[in-house]
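Trainee: Have a look at this fold, sequence not included:
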């Protein structure tokens, strides 16, 4: 096998494993057996080992002596820390965007939220999440502080390592989220104090995190420790 082939297979194994961890097909604590994964992917153990090392560096996998690689059970804390960071950055970026948002952008945000509202009838968490991302990008995308935006997108990427869509696990939160979106757009259209809008945008993101945390605590099950 040539070096490029090996690297391509390692990338393939990485994506394959990451998707199963993020979708919870592989639950926290699930043992990653190198030979079994390699056989399923029809590759040698070498690229699978590389993929597992990369996932370990990202915190999705932990290695235990005499046991081997397992799906990390520590992602829950990292997820909530990242959500808190996103809330702070997103709130500030939204506030700084306000002077640069025109009627067209606000109309686009409202239209996206109406599409989100429509998905509630036959709920598709993945579609809802993608619309949710577009909605928030529309509101904070005009932020003139480019470094702030870079940090925010970095934290968004970090969230993607932890779950495909939080709304898969807390679909009951979706309806409240849509209502809060309409409120945010309405506040901006009405010329509300940007500091107040920042607080509402931050509280909106934290409400999702809090709802998810409450679900985890109420079930008190190890299987909910990831995402």
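Mentor: Arrived safely. These numbers were taken from a predicted model, which means no experiment stands behind them. Numbering: from 1, shown residues only.
Trainee: contacts and neighbour counts: CA atoms only from here.
Mentor: Fine.
Trainee: Number of residues surrounding residue 104?
Mentor: By other C-alpha atoms under 10 Å, the residues close to residue 104 number 9.
Trainee: May I ask which helix or strand encompasses it?
Mentor: Assigned by DSSP states H and E, residue 104 belongs to helix 103-119.
Trainee: got the buried residues for that helix?
Mentor: Residues 105-106, 109-110, 112-113, 115-117, 119 are the ones in helix 103-119 that count as buried (16 or more other C-alpha atoms under 10 Å).
Trainee: ok, second structure coming up, stack it against the first:
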């Protein structure tokens, strides 16, 4: 098993804020590569790492098994599962419903201070090395969260954070190509421009296109990887 360590990245702190369940902590360790496919998940060791009792660990592993992140094998116990394409597709479908819902509210309530914060995050993204895929994912999470965190529906926000965390676990270690890196910047710029212009409907349409484009990109990446493995 890979060494477990405290998570410090901005995006992961956002996704785990107020959500320090054992389920989320194990999923975060999968998302950040501290636990990788094939690693054994020994309940007593995990309970010691997370400073909890065995029962919450067992419950979390059962939940993660139901979502395809953990497998239970006879005589070897629980292990981190390999990637499931269907899980990623379902997550993107949920995000394509949630994110326009959040932005449609934000567009009518955003403050000048929040728009400045978005612009600051965008400048940090623009300053990244084009090869810094982890940094891109991290700041992209921060950019979206700044738009969504003001929403009144706390249950929907928790669902969004959970699905983003699942995406990190599914492809957190995959590189982002230069074309997609630049497209993300351009799409963020367009959304920010429309928000500043007060064109709420166009901003929601631009965000929807942004989320769909991200889903299409990762679907093609994973499809190519699966095709290569089966060749």
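Mentor: Okay, I see it. The structure presented is a predicted model; accordingly, all values stated were derived computationally and were not measured.
Trainee: Can you get me a residue count around residue 32 of structure 2?
Mentor: The number of residues packed near residue 32 of structure 2 is 19, by other C-alpha under 10 Å.
Trainee: I figured it hits residue 170, correct?
Mentor: No - the pair residue 32 of structure 2 and residue 170 does not pass the contact test of C-alpha atoms under 8 Å, sitting 10.0 Å apart.
Trainee: related to what we said a few turns ago, read off where the helix holding residue 104 of structure 1 ends up in structure 2.
Mentor: Using TM-score structural alignment, helix 103-119 of structure 1 corresponds to residues 112-128 of structure 2.
Trainee: Other residues contacting that stretch?
Mentor: For stretch 112-128 of structure 2, contacts defined as C-alpha atoms under 8 Å, 6 or more residues apart in numbering pick out 135-136, 139-140, 142-143, 146-147, 185, 188-189, 192, 195-196.
Trainee: hang on, the earlier thing: quick check: the helix holding residue 104 of structure 1 compared with structure 2, mean distance?
Mentor: Once fitted to structure 2, helix 103-119 of structure 1 is off its aligned match by 1.3 Å on average (mean C-alpha distance after the TM-score superposition for structure 1).
Trainee: Buried ones in the next helix or strand after that helix, by neighbour count?
Mentor: Sequence order places helix 125-140 as the next helix or strand after helix 103-119 of structure 1, per DSSP H and E. Of all the residues in helix 125-140 of structure 1, those buried under the rule 16+ other C-alpha under 10 Å are 125, 128-129, 131-132, 135-140.
Trainee: So for structure 2, the centremost residue is which one?
Mentor: Compute the mean C-alpha point of structure 2, and by C-alpha atoms, centre = their mean the closest residue is residue 164, 2.7 Å away.
Trainee: Compile the contacts of stretch 112-128 of structure 2 into CSV and extend it with columns for distance to residue 57 of structure 2.
Mentor: Below are the contacts of stretch 112-128 of structure 2 laid out as CSV (distance: C-alpha to C-alpha, whole Å):
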residue, distance to residue 57 of structure 2
135, 30
136, 31
139, 30
140, 30
142, 29
143, 32
146, 32
147, 33
185, 39
188, 39
189, 42
192, 42
195, 43
196, 46
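Trainee: can you name the farthest residue from the center of structure 2?
Mentor: Checked against the centre of structure 2 - C-alpha atoms, centre = their mean - the farthest residue is residue 75, lying 32.7 Å away.
Trainee: ok so it is a strand residue?
Mentor: No - counting by DSSP: H, G, I helix; E, B strand; the rest coil, residue 75 of structure 2 falls outside a strand, being coil.
Trainee: tell me the angle the longest helix that structure 1 contains makes with helix 125-140.
Mentor: With secondary structure taken from DSSP state H, structure 1 has its longest helix at helix 194-219. Here the directions of helix 194-219 of structure 1 and helix 125-140 differ by 160 degrees (axes from the mean of the first three to the mean of the last three C-alpha atoms, to 10 degrees).
Trainee: Pull out the buried positions in helix 194-219 of structure 1.
Mentor: Taking 16+ other C-alpha under 10 Å as the criterion, helix 194-219 of structure 1 shows 194, 197-209, 212-213, 216 as buried.
Trainee: next one: stretch 18-32 of structure 1
Mentor: 18-19, 21-24, 26-32.
Trainee: quick one: which of these is nearest residue 171 of structure 1?
Mentor: residue 23 (15.4 Å; C-alpha to C-alpha).
Trainee: tell me the SS of the counterpart of residue 30 of structure 2 in structure 1?
Mentor: Applying TM-score structural alignment, one finds that residue 30 of structure 2 aligns to residue 21 in structure 1. Assigned by three-state DSSP, the conformation of residue 21 of structure 1 is helix.
Trainee: Let's verify the residue lying closest to residue 21 of structure 1 once chain neighbours are set aside: helix, strand, or coil?
Mentor: Excluding its sequence neighbours, the residue lying closest to residue 21 of structure 1 (C-alpha to C-alpha, 6 or more residues apart in numbering) is residue 27, at 6.7 Å. Per three-state DSSP, the secondary structure class of residue 27 of structure 1 is coil.
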